[in-house]
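K.L.:
generate a structure from the sequence data that follows.
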Amino acid sequence: MKKFVPNFITLLNLSCGIVALRYAMDQAFDMALFWFFLGIVFDFLDGFAARWLGVSSALGVELDSLADMVTSGLVPGQVMYALISYSTASYGDEVHFYLPFAGYLVTLASAYRLARFNIDTRQHESFIGLPTPANALFILSVGYMVQQAEYIKVLPLWAALLITGVSCYLLNSNWPLFALKFKNFSLKENAIKYIFLLLSAILLLCFRVNAFALIILAYILLSIGSNLFKNKVKDETN
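P.N.:
A predicted model of the protein is given here:
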């Protein structure tokens, strides 16, 4: 019975992704963000439960990727479709109909990223490329901000297409990004993680839900800065 517990939690992640997708199709980005975030919580808990119960399995790995494909792949693709659709409303019927499908490039890039992750042996301690949940959180947060903002009703088309292109690139780039995994609580060994957590807490206190996009940007920039610092130290010691 306990073997099914992690898989059941993964299915809860998938269920949340389906609900988030439905809300995203209705452009209710606030509710889509809520259900996405709940799905990500279950995405964390399924792996934790599998390790705690000692029932990790190949089936669980594949099921997890399939759930992530919906929650962190299809949902942000739908949000980008909507954002580009808003941006092309004044560009004529053909552009307004066809160009928004470019948003689903995020879904395709996420699928490729998830497939690579399953066979990449380098990503146990850190990530290579932006994780799909982080990318999805950024896109859904942008959708939420556009929906809630009084000073902007649509993203400029160039901005919507830029977010799409950069997302696709970062998902499958070879940039190392740190993972929030702690082998110990040493300040020296985990400095970048503590800085990120502290910065995230400050941003959440200041901007609340609107902080999520800034947190993902901070995560990317801190990872880049950390890698540059490590490479500089390595070059100086050689």
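K.L.:
only C-alpha atoms for contact and neighbour calcs from this point on.
P.N.:
Noted.
K.L.:
buried ones in the helix or strand harbouring residue 217?
P.N.:
Using DSSP states H and E, residue 217 sits within helix 211-237. Neighbour counts over helix 211-237 (16 or more other CA atoms under 10 Å) mark 211-216, 218-220, 222-224, 226-227 as buried.
K.L.:
now flag whichever of those is closest to residue 178.
P.N.:
residue 223 (6.1 Å; CA to CA).
K.L.:
from residue 65, how far out is the closest one?
P.N.:
Counting by CA to CA, to the nearest Å, the gap from residue 223 to residue 65 is 24 Å.
K.L.:
can you check residue 142 too?
P.N.:
24 Å.
K.L.:
neighbour count for those two, which is higher?
P.N.:
residue 142 (23 against 20; other CA atoms under 10 Å).
K.L.:
roughly how far apart are the more buried one and residue 21?
P.N.:
16 Å.
K.L.:
for residue 130, same thing?
P.N.:
Residue 130 sits 21 Å away from residue 21, going by CA to CA.
K.L.:
related to what we said a few turns ago, give the other helices and strands that the helix holding residue 217 contacts.
P.N.:
Here helix 211-237 touches helix 132-148, strand 176-178, helix 191-207, going by 3 or more CA pairs under 8 Å, 6 or more residues apart in numbering; DSSP states H and E.
K.L.:
can you list contacts of the second one?
P.N.:
Strand 176-178 has contacts (CA atoms under 8 Å, 6 or more residues apart in numbering) with 125-130, 193, 220, 223-224, 227.
K.L.:
end to end on stretch 24-34, go ahead and measure it.
P.N.:
For stretch 24-34, the first and last residues are 11 Å from each other (CA to CA).
K.L.:
next: stretch 126-139.
P.N.:
Chord length of stretch 126-139, first to last residue, is 22 Å (CA to CA).
K.L.:
list the buried ones in it?
P.N.:
Across stretch 126-139, burial judged by 16+ other CA under 10 Å covers 127-139.
K.L.:
tell me which of the residues you listed is nearest to residue 14?
P.N.:
When the buried residues of stretch 126-139 are ranked by distance to residue 14 (CA to CA), residue 133 comes first, at 13.0 Å.
K.L.:
can you give me every residue that contacts that closest one?
P.N.:
Contact analysis of residue 133 by CA under 8 Å, 6+ apart lists 40, 68, 72.
K.L.:
one more, so I can put them side by side:
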Amino acid sequence: MFSLPNILTASNLICGILAILFSMMGRIDMAPVFITAALLFDFLDGFLARKMGISGELGKQLDSLADMVTFGVVPGVLCFILLIINGGVEITSLPESTISSPYLYDSFGMSVHTIISFYFADLTGNPIASAPFHFSGTTLYLPFIALLIPFFSLFRLAKFNLDTRQSDRFLGLPTPANTLFFMAIPLFLWDAWGETGWKVIIAELLIKPTVLISFIVLFSLLLVSEIPLIALKFKHFSWKGNEFRYVLILVSIVLFVLLSFRAIPIILFLYLILSITDNFFEKKRKHEIQG
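P.N.:
Predicted coordinates:
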């Protein structure tokens, strides 16, 4: 039971729990650190299980349970908090607001923590009299849309365990890829802290309800879609047959070197575009062979 691969899977779970705890305390900038560590553990557990010849049903179930937390609940919590932050920004911009700015303290984490505290105080009917944020109506209930992510992730992970078609391609968006996309948004906010200009414009745009909720709905549906997507599983390493995999890897490296974490959303959309293009050519090749 307590083999090295299973311990690494459990480490993936622990990283997910830590990401949730730090996020709820306002340190959404730390969540990507734990998510990155979880991705590493998620890769290593399967890799070592295959190398050690101990792959089995227990490891498969443990992997799904850990992934549900790290790549299902965590992005949902992050988006929940991002919508709370946007609500705080909207409220403090009102003329009657008792607070002039959502950035209440010197540190990014403390400011986010304060906004979260005010939100849950209003949600539970226990407002803070000294500095009421007065979350109500849309700003109070809109964050719950973020729970679509763990909802659809649950079905995605269960489907993956039972679907034998996903050997060399994924059907639907993998939960780690979905998490990577939403993990980038807190980094945009953190990077814009104390700045002016384009960084702030992009950060505030990404947490606008119309934008963020559109992403939440789109990627939630992609999780359970039947769209074939590239899996980085090489049956061989020759160029022919792996063209789109190599293009994805090389372009992703270049983009990440040039743009750092800002490249993550671009890479994900590139992944979707290359997958759709690859599917088109694959169908065309099969049609030519059959013809």
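K.L.:
what's the burial count for residue 179 of the first structure?
P.N.:
A count of neighbours around residue 179 of the first structure, defined by other CA under 10 Å, yields 16.
K.L.:
same deal with residue 117 of the second structure?
P.N.:
Residue 117 of the second structure has 18 nearby residues by other CA under 10 Å.
K.L.:
ditto for residue 112 of the second structure
P.N.:
If we define neighbours as other CA under 10 Å, then residue 112 of the second structure has 25 of them.
K.L.:
where does it sit: helix, strand or coil?
P.N.:
helix (DSSP: H, G, I helix; E, B strand; the rest coil).
K.L.:
verify the contact between it and residue 85 for me.
P.N.:
Yes: assessed by CA atoms under 8 Å, residue 112 of the second structure is found in contact with residue 85 at 7.0 Å.
K.L.:
and the strands in the second structure?
P.N.:
Here the second structure has its strands, by DSSP state E, at 169-171, 228-230.
K.L.:
what range does the first one cover in the first structure?
P.N.:
Residues 126-128 of the first structure are matched to strand 169-171 of the second structure when aligned by TM-score structural alignment.
K.L.:
and the matching stretch against the second structure, how far off on average?
P.N.:
For stretch 126-128 of the first structure, the mean deviation from the second structure after alignment is 0.5 Å (mean CA distance after the TM-score superposition for the first structure).
K.L.:
which bit of the second structure covers stretch 166-178 of the first structure?
P.N.:
Going by TM-score structural alignment: stretch 166-178 of the first structure matches residues 218-230.
K.L.:
out of the strands of the second structure, which is closest to residue 9 of the second structure?
P.N.:
Nearest to residue 9 of the second structure, of all the strands of the second structure, is strand 169-171, at 20.8 Å by CA to CA.
K.L.:
what does the closest one rub up against?
P.N.:
Strand 169-171 of the second structure is contacted by residues 165, 224-231 when judged by CA under 8 Å, 6+ apart.
K.L.:
over to stretch 248-267 of the second structure?
P.N.:
With CA under 8 Å, 6+ apart as the test, stretch 248-267 of the second structure has contacts from 180-181, 184, 187-188, 270-271, 274.
K.L.:
save those as CSV, and put in distance to residue 251 of the second structure too.
P.N.:
What follows is the contacts of stretch 248-267 of the second structure, written out as CSV (distance: CA to CA, whole Å):
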residue, distance to residue 251 of the second structure
180, 17
181, 17
184, 18
187, 21
188, 21
270, 9
271, 10
274, 11
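K.L.:
and which of those residues is nearest to residue 91 of the second structure?
P.N.:
Closest approach to residue 91 of the second structure among the contacts of stretch 248-267 of the second structure (CA to CA): residue 188, at 21.2 Å.
K.L.:
could you measure whichever residue in the first structure pairs up with the closest one against residue 80 of the first structure, distance?
P.N.:
Under the alignment (TM-score structural alignment), residue 188 of the second structure pairs with residue 145 of the first structure. Distance from residue 145 of the first structure to residue 80 of the first structure, counting by CA to CA: 13 Å.
K.L.:
and what of residue 150 of the first structure?
P.N.:
Counting by CA to CA - residue 150 of the first structure and residue 80 of the first structure are separated by 20 Å.
K.L.:
who has more neighbours, these two?
P.N.:
Shown here are residue 150 of the first structure and residue 80; by other CA under 10 Å, residue 80 has more neighbours (29 against 8).
K.L.:
does the more buried one really touch residue 105, like I thought?
P.N.:
No: between residue 80 of the first structure and residue 105 no contact is recorded; they are 9.1 Å apart, counting by CA under 8 Å.
K.L.:
now the common contact residues for the two.
P.N.:
By CA under 8 Å, 6+ apart, residue 80 of the first structure and residue 105 have these common neighbours: residue 164.
K.L.:
translate residue 208 of the first structure into the numbering of the second structure.
P.N.:
Mapped onto the second structure by TM-score structural alignment, residue 208 of the first structure lines up with residue 260.
K.L.:
ok, that match to residue 191 of the second structure distance?
P.N.:
11 Å.
K.L.:
those two - which one has more neighbours?
P.N.:
Of the pair residue 260 of the second structure and residue 191, residue 191 is the one with more neighbours under other CA under 10 Å, namely 16 against 11.
K.L.:
ok, and the closest non-adjacent residue to that one?
P.N.:
Leaving aside its chain neighbours, residue 191 of the second structure sits nearest to residue 199 (7.3 Å; criterion: CA to CA, 6 or more residues apart in numbering).
K.L.:
how near is residue 108 of the second structure to residue 190 of the second structure?
P.N.:
Distance from residue 108 of the second structure to residue 190 of the second structure, by CA to CA: 7 Å.
K.L.:
name the nearest residue to residue 142 of the second structure, sequence neighbours excluded.
P.N.:
Counting by CA to CA, 6+ apart, the residue nearest residue 142 of the second structure is residue 83, at 7.2 Å.
K.L.:
and residue 45 of the first structure, what does it touch?
P.N.:
Residue 45 of the first structure touches 6, 9, counting by CA under 8 Å, 6+ apart.
K.L.:
try 10 Å
P.N.:
Applying CA atoms under 10 Å, 6 or more residues apart in numbering, we find residue 45 of the first structure in contact with 6, 9-10, 13, 39, 51.
K.L.:
return the closest of those with respect to residue 161 of the first structure.
P.N.:
Checking the contacts of residue 45 of the first structure against residue 161 of the first structure by CA to CA gives residue 39 as the nearest, at 26.3 Å.
K.L.:
count of neighbours near the residue nearest to that closest one when sequence neighbours are not counted?
P.N.:
Nearest residue to residue 39 of the first structure, sequence neighbours excluded (CA to CA, 6+ apart): residue 13, at 4.2 Å. Per other CA under 10 Å, the neighbour tally for residue 13 of the first structure reads 28.
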